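Student: one predicted model, sequence on top.
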Amino acid sequence: MQFENTRAFAKTMDARDPLKKYKDEFIFPRVNGKPVIYFTGNSLGLQPKRTRKYVDEVMKDWAELAVEGHFYAQKPWWDYQERFAGPLSRVVGAKPSEVTVMNTLTVNLHLLMVSFYRPTPKRYKILCEAKAFPSDQYMLQSQVKFHGFDPADAIVEVEKREGEHYIRTEDIMAKIEETGDELALVLIGGVNYYTGQVFDMKAITRAGHRTGALVGWDLAHAAGNIKLQLHDWEVDFAAWCSYKYMNSGPGNASGAFVHEKHHDNGDLPRFAGWWGHNKERRFLMEPGFDPVRGADGWQVSNLPVLSLAPYLASIEMFDEAGMDALIRKRNELTAYLEFILEQVDAGTDSKFEIITPRNPEERACQLSVFLHGQGKPLFDYLMKNGVITDWREPNVIRLAPVPFYCSFEDMYEFGQILKEGIN
């Protein structure tokens, strides 16, 4: 498509956008009396307007039914999480039995590693990307220490090449092959939080399995953002937060995936809890743990229904729009933002370097921009002028044009504000 850096062109693109109605479904903060241009859905999504209805429904049932709300609420609490199975499975490319919601992201990764990181004296290493999100680094370090291994030896990191900004797929494959029969687990973020790089999950999963390792994915920046086919790729397990692209609210409940090939494996250890027990017999209070078949069998505690309500409001919106439509708009919107950045860059003395892959297959809803010749004052200027973006050291801003609530005119207007901030 031939883009134009004009408001008229941006408005034309918005007018023909089949998802344009969804922008009015979200609540925008205001700066200087105007709704902001919001680029930080990769950290915390905006609040959908319908969220309040879902939360108020739970509050009303709690007030009027108290404990009886578990069984007699409009959406009974004891099986509230089951409403996610269909729509969430369509977002991540799974069977409904393979997904659940519970806990928070790092808690879920720890719990899943109880089942899927089973090191032996020979096969004990974990492969991850260098400079993974800090929570993943801390989790992996603590897991290998718990099993009596030295993180410096047991954690194998794949680095980007000198002078490059993201990791080559062939380097991940080579490291998997090099680690060989010492490799117990591959656990990588599906989308790198810093650069926005999308990893080839299908190829990496296959490579990990060829060596005899299990493969899991942290999908914090992937769920609701990219096309996932977790079942078909035969991913062993995955987990994701719900508060970034999935708009469920700060620190909210996590989603989890366990491939059906593991559902009937009675030898697979797990940390059990009441809510993972056979649903039909749960209230008999029997002493022996009989797990629910499927991912729900990895649940531990009674679900936090007040937290799940905003997530349900959002996931139903995803089901309405469909991931294919969201991805089509995401690709056009991200490409237009890239064009706007290049236009601004060409008209100034500053040099912006996009460190996110240029190939649309290797990126999603994020452009990370290295601000050569600029710094934190430019970020501060953007924030004061109604562009909510994200700063990462040493000199990078991350821009996430989320298709649900960002418009093409937002991209144009951002370019005008950015140009004023430089000049």
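Tutor: Looks like it came in fine. Numbering: from 1, shown residues only.

Student: please count neighbours and contacts with C-alpha atoms only from this point.
Tutor: Noted.

Student: I'd like to know how far residue 45 sits from residue 388.
Tutor: Between residue 45 and residue 388 the distance is 12 Å, computed by Cα to Cα, to the nearest Å.

Student: higher neighbour count, the two?
Tutor: The residue with more neighbours, out of residue 45 and residue 388, is residue 45; 23 against 19, by other Cα atoms under 10 Å.

Student: surely the more buried one is within a strand?
Tutor: No - using DSSP: H, G, I helix; E, B strand; the rest coil, the secondary structure at residue 45 is coil, not a strand.

Student: residue contacts, the nearest residue to it once chain neighbours are set aside?
Tutor: Distances taken as Cα to Cα, 6 or more residues apart in numbering place residue 247 nearest to residue 45, at 4.3 Å, with adjacent residues excluded. Contacts for residue 247 (Cα atoms under 8 Å, 6 or more residues apart in numbering) come out as 41, 44-48, 310-311, 314.

Student: cool, and residue 313?
Tutor: Residues in contact with residue 313, defined by Cα under 8 Å, 6+ apart, are 48, 50-51, 54, 248.

Student: now do the helices in the chain.
Tutor: With helices called from DSSP state H, the chain shows them at 7-15, 51-65, 69-72, 85-92, 105-116, 134-146, 151-154, 169-179, 201-210, 305-321, 323-346, 376-384, 408-422.

Student: any chance of these in CSV, with distance to residue 264 too?
Tutor: Formatted as CSV, the helices of the chain follow (distance: least, Cα to Cα, whole Å):
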stretch, distance to residue 264
helix 7-15, 49
helix 51-65, 34
helix 69-72, 29
helix 85-92, 19
helix 105-116, 13
helix 134-146, 25
helix 151-154, 29
helix 169-179, 28
helix 201-210, 19
helix 305-321, 27
helix 323-346, 30
helix 376-384, 51
helix 408-422, 48
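
Student: dropping in the other structure now:
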Amino acid sequence: MTTTLPYEDSEDFARRADAEDPLRTFRDAFLFPQAPDGKPVVYLAGNSLGLQPRNAARYVQEELEDWAKLGVEGHHQGRHPWLHYHELVTEQAARLVGAKPQEVVVMNTLTVNLHLMMVSFYRPTRGRFKILVEGGAFPSDQYAVASQARFHGYDPREAVLELKPRPGEETLRTEDILATLDQHGHEVALVLLGSVNYLTGQAFDLAAITRTAHSKGCLVGFDLAHGAGNLKLSLHDDGPDFAVWCSYKYLNGGPGSLGGVFVHERHSRSRDIPRFEGWWGHDKTTRFQMGPDFDPIPGAEGWQLSNPPILQLAALRASFELFDKAGMEALRAKSERLTGYLEFLLDKLPPAFVRITTPRDPKQRGAQLSLRFKGEAQGMLKRLSDAGIVCDFRKPDIIRAAPAPLYCNFTDVYRFVKTLEGHARG
């Protein structure tokens, strides 16, 4: 993208930036809901549910046709044989999260995968039983860690250690996270953080947290629900023990789409790690001998339980192909610029009307700004919807706006803020 700072508060600037955007054609690869006036909406809710890629329906239809024509033989004779179908997205998923293919598998859904990983990597002892999480983590993560603590016989009120911002602040400081590990690391069995907090939009320093946690003897996992397809990740180099993510947000896999798992290669052949076992994680060369003893596939695939849903994988394939063509480095560069433009325009609005609670540092955020509104935020969400702009609301007073770089553009951002401006003045 050749457009450089400073930004300009004008529609002409937004249109020029769009015309110079090297990723502009990817917008045409998605289907947009229609506003009341029949025009495509400004869609800033990709952090909740991504848009449908145009090829998703075709890819799903191909598998429906093979099912109709071939029946069970589709496992071996289909255009994309189902027996190995999940492998079509493995390398793409690995590139998305900065991992080796052996370290990644697409399977199940996020919280199922989180529980499977905690079976293996939360191994509490009398002296080291705590789980370190960010305060205000997504509720499903909170429920998962509390239930795992209870399963092992611990009171979550004692076993779950929450990180809190300093008084008067809304996000965590990296130095405070590391200081907590220095102070309490000897008690912590597992560090489990979201790579991006769903409410504040804060992105954490995964490498620094992993290094410090490992130096204190803790195992480390990350929830990438708001990180995968949003940030340029380097899981292999950063070195956490595991990570999990969903694919219906930034990854555009469709509602309830499959999740993903990363297990660092240092654990790939460890036979002493406990795990819940299923036949799809068994050695592929002997799987159909139906033997009584489980022989895990080396790497993340060894944590699979059952054969995957092909129709969901087909839809996800359509999105992963687009990510692969665009590349996360280029997407991240556009994302920083696009979110920066959103910040620039919002700063021109009266601070008494709206306040940004997401960190200002681009390294500490992805493609989301959380906005705290004076007055009734749900009413503002309705007014935005009536104007053909889709965001989402989180209690008590936050609207999250996420210009996903694969399909959002500068004109979208300009329209959104100018709509807010009209209400601020009204």
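Tutor: Looks like it came in fine. This structure is a prediction, so every number in the text was calculated from the model and none was measured.

Student: one step back: out of the helices of structure 1, nearest to residue 282 of structure 1?
Tutor: With Cα to Cα as the measure, helix 69-72 is the member of these nearest residue 282 of structure 1 (13.1 Å).

Student: just tell me the aligned range of that closest one in structure 2.
Tutor: Aligned using TM-score structural alignment, helix 69-72 of structure 1 spans residues 74-77 in structure 2.

Student: now for the closest residue to residue 78 of structure 1 other than its chain neighbours, how many residues are close by?
Tutor: Nearest residue to residue 78 of structure 1, sequence neighbours excluded (Cα to Cα, 6+ apart): residue 70, at 5.1 Å. Other residues lying near residue 70 of structure 1 total 18 when counted by other Cα under 10 Å.

Student: so what's residue 70 of structure 1 up against?
Tutor: By Cα under 8 Å, 6+ apart, the contact set of residue 70 of structure 1 is 76-78.

Student: what sits against residue 252 of structure 1?
Tutor: By Cα under 8 Å, 6+ apart, the contact set of residue 252 of structure 1 is 104, 241-243, 307-308, 311.

Student: go again with 7 Å.
Tutor: By Cα atoms under 7 Å, 6 or more residues apart in numbering, residue 252 of structure 1 lies in contact with 104, 242-243, 307.

Student: circling back to that earlier point, can I get the contacts of residue 247 of structure 1 in JSON lines with distance to residue 285 of structure 1?
Tutor: Converted to JSON lines, these look like this (distance: Cα to Cα, whole Å):
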{"residue": "41", "distance to residue 285 of structure 1": "42"}
{"residue": "44", "distance to residue 285 of structure 1": "39"}
{"residue": "45", "distance to residue 285 of structure 1": "39"}
{"residue": "46", "distance to residue 285 of structure 1": "41"}
{"residue": "47", "distance to residue 285 of structure 1": "39"}
{"residue": "48", "distance to residue 285 of structure 1": "39"}
{"residue": "310", "distance to residue 285 of structure 1": "30"}
{"residue": "311", "distance to residue 285 of structure 1": "30"}
{"residue": "314", "distance to residue 285 of structure 1": "34"}
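
Student: quick one: which of those is nearest residue 406 of structure 1?
Tutor: Closest to residue 406 of structure 1 out of the contacts of residue 247 of structure 1 is residue 41 (9.8 Å), distances taken as Cα to Cα.

Student: list the contacts for that closest one?
Tutor: The contact partners of residue 41 of structure 1, by Cα under 7 Å, 6+ apart, come to 244-245, 400, 402.

Student: for residue 292 of structure 1, same thing?
Tutor: Neighbours of residue 292 of structure 1 in contact, by Cα under 7 Å, 6+ apart: 276-279.

Student: picking up where we left off before, just the buried subset of the contacts of residue 247 of structure 1, written out for PyMOL, thanks.
Tutor: A single PyMOL command suffices to select whichever of those are buried according to 16 or more other Cα atoms under 10 Å:
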select buried, resi 41+44+45+46+47+48+310+311+314
